[in-house]
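Student: Could you work out the structure for the sequence below:
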Amino acid sequence: MNQLELVSHSTRQTQDLGKIIGGLASAGDIIFLVGNLGAGKTNLTQGIAKGLDVTENALSPSFVLVREMYGRLPLYHIDLYRLDLSEEIEELGLDDYFYGSRVTVVEWADKADELLPTENLRIEIAYLDENKRKLTLSAWGIRYEELLNEIAQRVKDAGFNSH
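Tutor: Reported below is the predicted structural model:
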């Protein structure tokens, strides 16, 4: 399986999906989030943090670009919203955040596609209405295909609707 489409009917359900993803995450996992402003990227990240047993709240790091949080595994939460030029993004030295014993989540990853690792779990979030969101999870690489298969089984067991 390379792609999974789900419908979330609430902020809580989006966070529950994140909690499933965080619970399955392994050291070195990279998760890219794409979607319009207010689509639910930070809500999903909050759930991922909970799944990693992070006790602090995963707020959007828009003003600091990177937040480090600690739980079962360290979580690096990167937000590229305020950056517009690939040169600005390249100067951040993001490679330092992608490898090692942590999980890295990048919001607004589409702003830096050419600078980011090609193997990842990419999640696109789209509005369906005020409460509902379509989440398209795409696996890029063997590790992420395995992760996506595990997520698919867990969300099925949790009663998520496929799109």
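Student: only C-alpha atoms for contact and neighbour calcs from this point on.
Tutor: Will do.
Student: Check this protein for its longest helix and report it.
Tutor: Secondary structure of the chain per DSSP state H: the longest helix is helix 142-158.
Student: show me the contacts for the closest residue to Thr55 other than its chain neighbours.
Tutor: In space, and not counting its chain neighbours, Thr55 is closest to Gly71: 7.0 Å by Cα to Cα, 6 or more residues apart in numbering. Going by Cα atoms under 8 Å, 6 or more residues apart in numbering, Gly71 touches Ala49, Leu52, Asp53, Val54, Thr55.
Student: Go ahead and confirm the third one touches Arg72.
Tutor: Translated: Asp53. Yes: look at Asp53 against Arg72 with Cα atoms under 8 Å: they come within range, at 5.7 Å.
Student: Tell me who's in contact with Ser8.
Tutor: Thr14, Lys132, Arg133, Lys134, Leu135, Phe160, Asn161.
Student: another one to check against the first:
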Amino acid sequence: MREIITHDAAETVRLGRALGQLAQAGDVILLDGDLGAGKTTMTKGIARGLGITGPVKSPTFTLIREYQDGRLPLYHMDVYRLENGGAEDLGLDEYFDGDGVSVVEWSEFITDLLPPTYVRIRIARTDSTDDTRRITITAHGGDYVRYEDVAFE
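Tutor: As a prediction, the model looks like this:
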């Protein structure tokens, strides 16, 4: 487990970029945190680290957005709306087992559908009044420990 503090959105994007540079085909990155914690901001950075240059938008209403123009495809998922079920019909395992990187916001709503190995990134606001975030990176199996070792100062 690794804990990192970011002090503004730009720093969160910079951390995400460093994580995206570490990403490999088939990686599953879970982003957990309250509304407005910075999950989509982190995903924007991951996209930049994958070489994706276009705009990255929250997939809240579309559930999944695909970005194909980087060194690996990015599958950005927001499963918040699946709190009461329905994810079984989405074929998420095809994304998880695919050739891209899957980033899943609100993963607690699809726990039974997650692969056995992944990295979980928890983003939490601190008690301060600014944009400071406490980001905890925890590897769960496989070689995901490389995310805990991310070079970020």
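Student: circling back: helix or strand next in line after the longest helix of structure 1, which one?
Tutor: Sequence order places strand 161-162 as the next helix or strand after helix 142-158 of structure 1, per DSSP states H and E.
Student: For that following strand, give me every contacting residue.
Tutor: Contacts for strand 161-162 of structure 1 (Cα under 8 Å, 6+ apart): Leu4, Glu5, Leu6, Val7, Ser8.
Student: Stretch 85-97 of structure 1 too?
Tutor: Tyr76, Leu80, Leu83, Thr104, Lys111, Ala112, Leu115, Leu116.
Student: Surely the fourth one is within a strand?
Tutor: Yes: when classified by DSSP: H, G, I helix; E, B strand; the rest coil, Thr104 of structure 1 is found to be part of a strand.
Student: per the alignment, it corresponds to what in structure 2?
Tutor: By TM-score structural alignment, Thr104 of structure 1 lines up with Ser102 in structure 2.
Student: List the contacts of its match.
Tutor: Counted by Cα under 8 Å, 6+ apart, Ser102 of structure 2 has contacts Gly26, Asp27, Val28, Ile29, Leu74, Tyr75, His76, Met77, Tyr95, Phe96.
Student: Thr117 of structure 2 now?
Tutor: Val28, His140, Gly141, Gly142, Tyr144.
Student: mind putting the residues you listed in TSV, distance to Glu88 of structure 2 included?
Tutor: Shown next, in TSV, are those (distance: Cα to Cα, whole Å):
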residue	distance to Glu88 of structure 2
Val28	17
His140	22
Gly141	23
Gly142	24
Tyr144	25
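Student: filter those residues to the buried ones?
Tutor: Val28, Tyr144 (16 or more other Cα atoms under 10 Å).
Student: Just the closest of the contacts of Thr117 of structure 2 to Leu19 of structure 2, please.
Tutor: The shortest approach to Leu19 of structure 2 among the contacts of Thr117 of structure 2 belongs to Tyr144, at 10.8 Å (Cα to Cα).
Student: if you skip the residues just before and after it, what's nearest to the closest one?
Tutor: Per Cα to Cα, 6+ apart, closest to Tyr144 of structure 2 is Val119, 5.9 Å.
Student: Aligned to that neighbour, what sits in structure 1?
Tutor: Aligned partner of Val119 of structure 2 by TM-score structural alignment: Leu121.
Student: how much space between Gly159 of structure 1 and Gly23 of structure 1?
Tutor: Applying Cα to Cα, to the nearest Å, the value for Gly159 of structure 1 to Gly23 of structure 1 is 17 Å.
Student: what does stretch 139-150 of structure 2 rub up against?
Tutor: Met1, Arg2, Ala18, Leu19, Leu22, Pro116, Thr117, Tyr118, Val119, Arg120, Ile137, Thr138.
Student: which residues in structure 1 form helices?
Tutor: Under DSSP H, structure 1 gives helices at 11-24, 41-51, 86-91, 95-98, 142-158.
Student: how big's the offset between the shortest one and structure 2?
Tutor: By that I understand helix 95-98 of structure 1. Superposed on structure 2, helix 95-98 of structure 1 shows a mean distance to its aligned partners of 0.7 Å (mean Cα distance after the TM-score superposition for structure 1).
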